[in-house]
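Enquirer: The amino acid sequence is not available; the structure is as follows:
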């Protein structure tokens, strides 16, 4: 029974979000321009569930280069309107348009000459006559079996808030390096700031053998560094091949005398490589795309500086 309800809930909320596409009209475009041209901050207001959604929209905007704060409508009527300043734009969230505090704060905002964008499910409500732009976020029905508790509607407003924020952020030229600046910690920060050089195994932990080595020699080096692979270099120290423990296992099934063979006979010639200045997340994508666990890191002269290991990427929370 509970799975049936869960499935219906997800289907209704997914439909509510998808239906918002038809609301991407001139009003949405006007809202985008108001926020993009805003000289101050985006002030988000809402009560109850709308307030909770508003806090998330405000937080999203701040995290992608759109300065924003949340102001509670009730508190705003008791002094917090003082936090607003010329050049700010307000996004007002109220699905019904019947919230008493919002009815009272809108005329004040108009007197302050603050531009107001409304996100609502009732675009014809009289209260919105003091607004500058109305975004339709209406849904066919709530996921609540009684069609009362805010469920589909709050999900739809949240999605429209994301659409609004990301559209403006893109128009403002927000780039990955800006995102890294605003997210210095956590998995996002690592994905955006860590380079291959920060994670690769180097020095004594970087297994390298010369091209005249045997497979047995290579295996001893790999075992000593506890890395399941080794780079193979020529007399000038330039990489000519790469050999992994996976290669060894596959060869052992066909040739029991493989350990005595030259490494050049069994290595992967002209292997794929990455550079130390490459973003770690981009290197992780290379490993995933080619279904490999290790990859040599080389300098501009094609000399191996280290090895990047899939396990090390995962331990840093970087994976594709």
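Expert: Ah, there it is. As the structure is a prediction and not an experimental result, all values here were calculated from the model. Numbering: from 1, shown residues only.
Enquirer: Could you use CA atoms for every contact and neighbour count after this?
Expert: Fine.
Enquirer: So residue 320 is in contact with residue 286, correct?
Expert: No - contact between residue 320 and residue 286 fails when scored by Cα atoms under 8 Å: they sit 9.0 Å apart.
Enquirer: Settle it for me: which of the two has more neighbours?
Expert: Counted by other Cα atoms under 10 Å, residue 320 and residue 286 do not tie: residue 286 has more neighbours, with 17 against 14.
Enquirer: mind listing the helices in the chain by residue range?
Expert: Assigned by DSSP state H, the helices in the chain fall at 2-19, 26-36, 48-63, 73-76, 100-111, 152-171, 176-182, 186-193, 196-199, 215-225, 245-252, 263-266, 280-289, 310-315.
Enquirer: Quick one: closest of those to residue 300.
Expert: For residue 300, the closest of those is helix 196-199, at 13.9 Å, according to Cα to Cα.
Enquirer: which secondary structure elements does that closest one contact?
Expert: helix 280-289 (3 or more Cα pairs under 8 Å, 6 or more residues apart in numbering; DSSP states H and E).
Enquirer: By neighbour count, which bits of the helix it packs on are buried? Give me those.
Expert: Neighbour counts using 16 or more other Cα atoms under 10 Å place 280, 281, 282, 283, 284, 286, 287 of helix 280-289 among the buried residues.
Enquirer: The fourth one contacts residue 197, correct?
Expert: In this case it means residue 283. No - Residue 283 lies out of contact with residue 197 (Cα under 8 Å); the separation is 10.9 Å.
Enquirer: Tell me which residue is most central in the chain.
Expert: residue 188 (6.8 Å; Cα atoms, centre = their mean).
Enquirer: Now do the contacts for that residue.
Expert: residue 180 (Cα atoms under 8 Å, 6 or more residues apart in numbering).
Enquirer: In addition, the following structure is provided for comparison:
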């Protein structure tokens, strides 16, 4: 069995090889790369990304990144293309064909068909003398000196280089389109990522009860109100005005400070000037305030009127944290 040291050394060496391979791509961000970005920006069609084997998996990732950042893209498996999938290519589409060697049988067969309708063919390839490089209108050179695999066989460094080149394309396109957070939110409405971009704190408050109590309420009533609503707090309201807030922590501090609880009222133990935020503010901003003030509940308002409460657990459940 390999020693722990040797395993760690192999892991570090793998990352070093792949990091070096990516840095070696920098000179290949050249005139053809610039033309590829401009062509995609000016195209009225989509980007069709194709490949076979591990390159096909990278192609799918690049398609996903393009689509999520404002560049319409479709994946086409190189092996299926000559069995009918060529029909997905439309007149104005641009094709990116990914291959390490550029000489696999599928790519050799496919390349001429990709050009027959006059579509721009961009080859992402690691061998500049390959069939794909010669057929392509533009070439993105993803040459790597060796794979991280000790047998120099399993695609590791080469697929990392392809992925990095795809990311470079996508980010250049994103930057050129001035694609911003609002655009990003439109394409990512689901999951924690989308919620961070569009979820407003008022939407969370609406899911909760709206605990409130009068300033002259007894301590017993305060505790009952806090317990029933399970938000760890109650807001003290009089004539629709917010006077303060009472939290679990205020109850604990009350027990430490006072021996006679019968005469105490809500106003005697409430915290005045509670931290509050407008209902239309993003949940991420609310989270930042909660962290800054080291609190667990945040009072939500609408035009300075009491709207609801949000607990840090609400943000946790929504995946904001």
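Expert: Thanks, I have it. Values in this document were obtained by computation on a predicted structure and should not be read as measured data.
Enquirer: What lines up with residue 225 of structure 2 in structure 1?
Expert: In structure 1, the residue matched to residue 225 of structure 2 (TM-score structural alignment) is residue 221.
Enquirer: what about that match, how many neighbours?
Expert: 20.
Enquirer: Distance check, it against residue 248 of structure 1.
Expert: Distance of residue 221 of structure 1 to residue 248 of structure 1, computed by Cα to Cα, to the nearest Å: 14 Å.
Enquirer: Quantify the burial of the residue nearest to residue 183 of structure 1 when sequence neighbours are not counted by counting its neighbouring residues.
Expert: Nearest non-adjacent residue to residue 183 of structure 1, counting by Cα to Cα, 6 or more residues apart in numbering: residue 189, 5.0 Å away. Residue 189 of structure 1: 15 surrounding residues under other Cα under 10 Å.
Enquirer: between the buried residues of helix 280-289 of structure 1, which is nearest residue 297 of structure 1?
Expert: Nearest to residue 297 of structure 1 among the buried residues of helix 280-289 of structure 1, with distances taken as Cα to Cα, is residue 283, at 10.0 Å.
Enquirer: And that closest one? What does it align with in structure 2?
Expert: Checking TM-score structural alignment: residue 283 of structure 1 goes with residue 286.
Enquirer: measure the residue nearest to residue 320 of structure 1 when sequence neighbours are not counted to residue 291 of structure 1 for me?
Expert: Of all residues not flanking residue 320 of structure 1 in the chain, residue 285 sits nearest, at 5.5 Å (Cα to Cα, 6+ apart). To residue 291 of structure 1, residue 285 of structure 1 is 10 Å away according to Cα to Cα.
Enquirer: now swap in residue 138 of structure 1 and tell me
Expert: 45 Å.
Enquirer: Settle it for me: which of the two has more neighbours?
Expert: Using other Cα under 10 Å as the criterion, residue 138 of structure 1 and residue 291 rank with residue 138 on top: 23 against 9.
Enquirer: can you tell me which residue in structure 2 aligns to that one?
Expert: Checking TM-score structural alignment: residue 138 of structure 1 goes with residue 143.
Enquirer: So what's the residue count around the nearest residue to that match once chain neighbours are set aside?
Expert: Nearest residue to residue 143 of structure 2, sequence neighbours excluded (Cα to Cα, 6+ apart): residue 126, at 3.8 Å. Residues near residue 126 of structure 2, counting by other Cα under 10 Å, number 24.
Enquirer: for residue 126 of structure 2, what are its contacts?
Expert: 99, 100, 101, 102, 141, 142, 143, 144, 158.
Enquirer: so who does the alignment partner in structure 1 of residue 300 of structure 2 touch?
Expert: Counting by TM-score structural alignment, residue 300 of structure 2 lines up with residue 297 in structure 1. With contacts defined as Cα under 8 Å, 6+ apart, the neighbours of residue 297 of structure 1 are 200, 273, 274, 275, 276, 304, 305, 306, 307, 308.
Enquirer: Next, give me the two most distant ones among those residues.
Expert: 200 and 273 (12.3 Å).
Enquirer: higher neighbour count, those two?
Expert: residue 200 (24 against 19).
Enquirer: what do we get in structure 2 for that one?
Expert: Checking TM-score structural alignment: residue 200 of structure 1 goes with residue 205.
Enquirer: quick one: that match and residue 312 touch, right?
Expert: No - taking contacts as Cα under 8 Å, residue 205 of structure 2 lies outside contact range of residue 312: 11.4 Å.
Enquirer: which residue in structure 1 lines up with the residue nearest to residue 143 of structure 2?
Expert: Under the alignment (TM-score structural alignment), residue 126 of structure 2 maps onto residue 121.
Enquirer: cool, residue 163 of structure 2 as well?
Expert: By TM-score structural alignment, residue 163 of structure 2 lines up with residue 158.
Enquirer: picking that back up, how close does the residue nearest to the centre of structure 1 get to residue 176 of structure 1?
Expert: Taken as Cα to Cα, the span from residue 188 of structure 1 to residue 176 of structure 1 is 11 Å.
Enquirer: swap in residue 69 of structure 1?
Expert: Distance from residue 69 of structure 1 to residue 176 of structure 1, by Cα to Cα: 22 Å.
Enquirer: for residue 7 of structure 1, same thing?
Expert: Distance from residue 7 of structure 1 to residue 176 of structure 1, by Cα to Cα: 36 Å.
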